[in-house]
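J.: Sharing a model that was predicted from the sequence below.
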Amino acid sequence: MGTAKTFILLAAMTAIFMAIGFLVGGTVGMAIAFVVAAGMNVFAWWNSDKMVLRMQGAQEVPEGTSNPMLRAFRQDVAKLADAAGLPQPKVYVIDTPQPNAFATGRDPKNAAVAATTGLLNMLTREEVAGVMAHELAHVQNRDTLTMTVTATLAGAIGMLANFALFFGRERAGLLGSIAIMIFAPMAAGLVQMAISRSREYEADARGAEICGNPLWLASALEKIERGARAQINPYAERNPAMAHMYISNPLNGRGADNLFSTHPSTANRVEALRRMAGEMGISNAPAPAARSAGPWG
């Protein structure tokens, strides 16, 4: 189902590309846009995960890293992947104080997970495990292909619309320019249609099963939301079409926040996780406090 949704998404994005090409350059512009879109579709299928990681400033954590926090982080991701029955993904870190994380990759064999330094510094080790389990659930549910391709193509359409607005006025005229301005919100609408909010609840539930304690993720989500409001993620601000990939909305409300928001309410997610903990017989208590020593001290 995820692959079929991705093909539909690629077709829709191609149609928007061709429409913008027609407004800018007529039939010739539409033909050029089709060729560009076809090339982008092939590129997005095979390389969008690498592009997303690069655009978000992610750096891979090497297996033999000397940093004790990153070494423990990598080991914990490997244990969680084993618990989920998944191949070990590549592990990345993003140097920004905002706590957040995402997963990418076209399939479980080519998956990667990324966490910000803010997440590793702010959360306890148990809470980080809950977040990574959530991201591995996206990998297992094969959400990452659609999420990654959507991020790449929606961002490209937004840039193309802006380019057309400034350089296509001779051909399109004022009304055409106004019409072109509509395509960026259309791209955002496609993001919202392609990325169902229900996937976050599903990943929360499966992630809680993988790590073994829904309260770890519940506590992490509350901390992440507070941190996301207090800290700016410059990579997400520059590429708002990629915001849906993060576990929590990384945008701080500068206009694009509402346009590209695909995240359900954190309070609702936490409530669902606490109910799940009750059903599992786990005490409704907060996750352990940060330790005074060790990688997460």
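T.: Thanks, I have it. Numbering: from 1, shown residues only.
J.: CA only for contacts and neighbour counts going forward, please
T.: Will do.
J.: residues contacting residue 151?
T.: 52, 191, 241, 242, 244, 245 (Cα atoms under 8 Å, 6 or more residues apart in numbering).
J.: biggest helix in the protein by residues?
T.: In the chain, assigned by DSSP state H, the helix with the most residues is helix 2-55.
J.: second one coming, line it up with the first:
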Amino acid sequence: MSGYFRTALLLAVLTALFVGIGYAIGGEQGMVIAFLLACGTNLWAWWNSDRVVLSMHNAEPIAPERAPRLYQMVQTLASRAGLPMPALYVIHEAQPNAFATGRSPEKGAVALNTGLLDLMTEEEVAGVVAHELAHIKNRDTLIMTITATLAGAIGMLAQFGFLFGGRGTDGRQNPFGPIGLILLLIVGPLAAMLVQMAISRSREYEADRLGAEICGDPRWLASALQKLEHYKRGIVNETAEANPATAHLFIVNPLSGFRLDSLFATHPPTEERIRRLMALAPPAAPPRAAMPRGGARNPWA
């Protein structure tokens, strides 16, 4: 429950930021206009996000007869998670990675890079799929849409501040003065972005925890994360580099650059994620033997 409480607390902080900064910059009318505009934009994005992001990454549907073992694995994990079978997609990228999308569990989709299927053991793939199913079960797409709506509304309020010179749409003068207005215009959207990213990181920890429960062994996901972090440093994901706005969807950041990662990262440090997962593993139980994959034309047939 700590992950849910942390998310709720951060959402409350984001809401308080919107109310406080919004009233100071745009007044009551400005707050309403910004919120409605942000809601409209993000509602469209939420409703179409699955189709848009899958198209951006040239994801190809996987039919059950094409990879029956993979399909059976995902079906088993989804049943264990209490979810309907998600749509399965493959992305032809050498960098191992994966993401989930869909506005509801009934519309859930899991996309796996070919590099993941080629370089990971079957247990590690199961750990990654379980993590993505956890995102679907937790409705993280909806949660991140709400945070994007509030953060976007704060950004729009900052633009209103420039347009109306700090007087607001209701004609009320900004109480902080010109210097205070400039600080609000800079600090407000930045603070909203940091809170938004903190929520994203919190959801990753929660998906790791639930994913470990779904697959049955935290070490599978921990081992996968270790490999994912290693390979992402040497294999460039060209599609993700061309669409950096989708980086937060992946199980690990697919971008090769490390632009202020510690401050503006949408993912927690991989080392910390591995440490938390290993803390969940039963110390007395020996690790299950992994089934090495790769080499075959379709190892999942």
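T.: Done, it's in. Source: prediction; values computed, not measured.
J.: how far away is the most far-flung residue of structure 1 relative to its centre from residue 30 of structure 1?
T.: Computed with Cα atoms, centre = their mean, the residue of structure 1 farthest from its C-alpha average is residue 170, at 37.2 Å. Residue 170 of structure 1 sits 16 Å away from residue 30 of structure 1, going by Cα to Cα, to the nearest Å.
J.: quick one on the thing from earlier: from the contacts of residue 151 of structure 1, pick the one nearest residue 59 of structure 1.
T.: Comparing the contacts of residue 151 of structure 1 against residue 59 of structure 1 with Cα to Cα places residue 52 closest, at 11.7 Å.
J.: Kindly provide the distance from that closest one to residue 39 of structure 1.
T.: 17 Å.
J.: Give me the more crowded residue out of these two.
T.: Set residue 52 of structure 1 next to residue 39 and count neighbours by other Cα atoms under 10 Å: residue 52 wins out with 21 against 11.
J.: In space, what's closest to the most centrally placed residue in structure 2 - neighbours in sequence excluded?
T.: For structure 2, residue 249 is the residue whose C-alpha lies nearest the centre (Cα atoms, centre = their mean; 3.7 Å). Nearest in space to residue 249 of structure 2, with sequence neighbours left out and distances taken as Cα to Cα, 6 or more residues apart in numbering, is residue 99 at 5.5 Å.
J.: Helix or strand: which one has the one you found?
T.: Here residue 99 of structure 2, judged by DSSP states H and E, is contained in strand 98-101.
J.: once aligned to structure 1, how far is that strand on average?
T.: The superposed strand 98-101 of structure 2 is, by mean Cα distance after the TM-score superposition for structure 1, a mean 1.8 Å from where its aligned residues fall in structure 1.
J.: Which strands and helices lie in contact with that strand?
T.: For strand 98-101 of structure 2, the packing partners by 3 or more Cα pairs under 8 Å, 6 or more residues apart in numbering; DSSP states H and E come out as strand 109-113, helix 122-137.
J.: could these go into TSV alongside mean neighbour count?
T.: Shown next, in TSV, are these (neighbours: other Cα atoms under 10 Å):
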stretch	mean neighbour count
strand 109-113	24
helix 122-137	27
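J.: And these: which comes nearest residue 13 of structure 2?
T.: The nearest among these, by Cα to Cα, is helix 122-137 at 22.4 Å.
J.: Report the aligned residue range of structure 1 for that closest one.
T.: Aligned by TM-score structural alignment, helix 122-137 of structure 2 falls on residues 125-140 of structure 1.
J.: Off-centre distance for that stretch?
T.: Chain-centre distance of stretch 125-140 of structure 1: 13 Å, with Cα atoms, centre = their mean, to the nearest Å.
J.: quick one: the residue farthest from the centre of structure 1 and residue 184 of structure 1, what's the gap?
T.: For residue 170 of structure 1, the distance to residue 184 of structure 1 - Cα to Cα - is 20 Å.
J.: next one: residue 16 of structure 1
T.: 10 Å.
J.: Then residue 235 of structure 1?
T.: Taken as Cα to Cα, the span from residue 235 of structure 1 to residue 184 of structure 1 is 19 Å.
J.: which residue ranges form the strands in structure 2?
T.: Assigned by DSSP state E, structure 2 shows strands spanning 60-61, 87-91, 98-101, 109-113.
J.: Onto which residues of structure 1 does the third one map?
T.: Residues 101-104 of structure 1 are the counterpart of strand 98-101 of structure 2, counting by TM-score structural alignment.
J.: hmm, back to that, so can I have CSV of the helices and strands packed on strand 98-101 of structure 2 showing distance to residue 226 of structure 2?
T.: Below are those laid out as CSV (distance: least, Cα to Cα, whole Å):
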stretch, distance to residue 226 of structure 2
strand 109-113, 16
helix 122-137, 10
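J.: residues in contact with the residue lying closest to residue 6 of structure 2 once chain neighbours are set aside?
T.: Once flanking residues are discounted, residue 6 of structure 2 sits nearest to residue 202: 7.2 Å by Cα to Cα, 6+ apart. If a contact means Cα under 8 Å, 6+ apart, then residue 202 of structure 2 has 3, 6, 7, 268 as its contacts.
J.: Residue 92 of structure 1 against residue 117, yeah?
T.: No - at 10.2 Å, residue 92 of structure 1 and residue 117 do not qualify as touching, with contact defined as Cα atoms under 8 Å.
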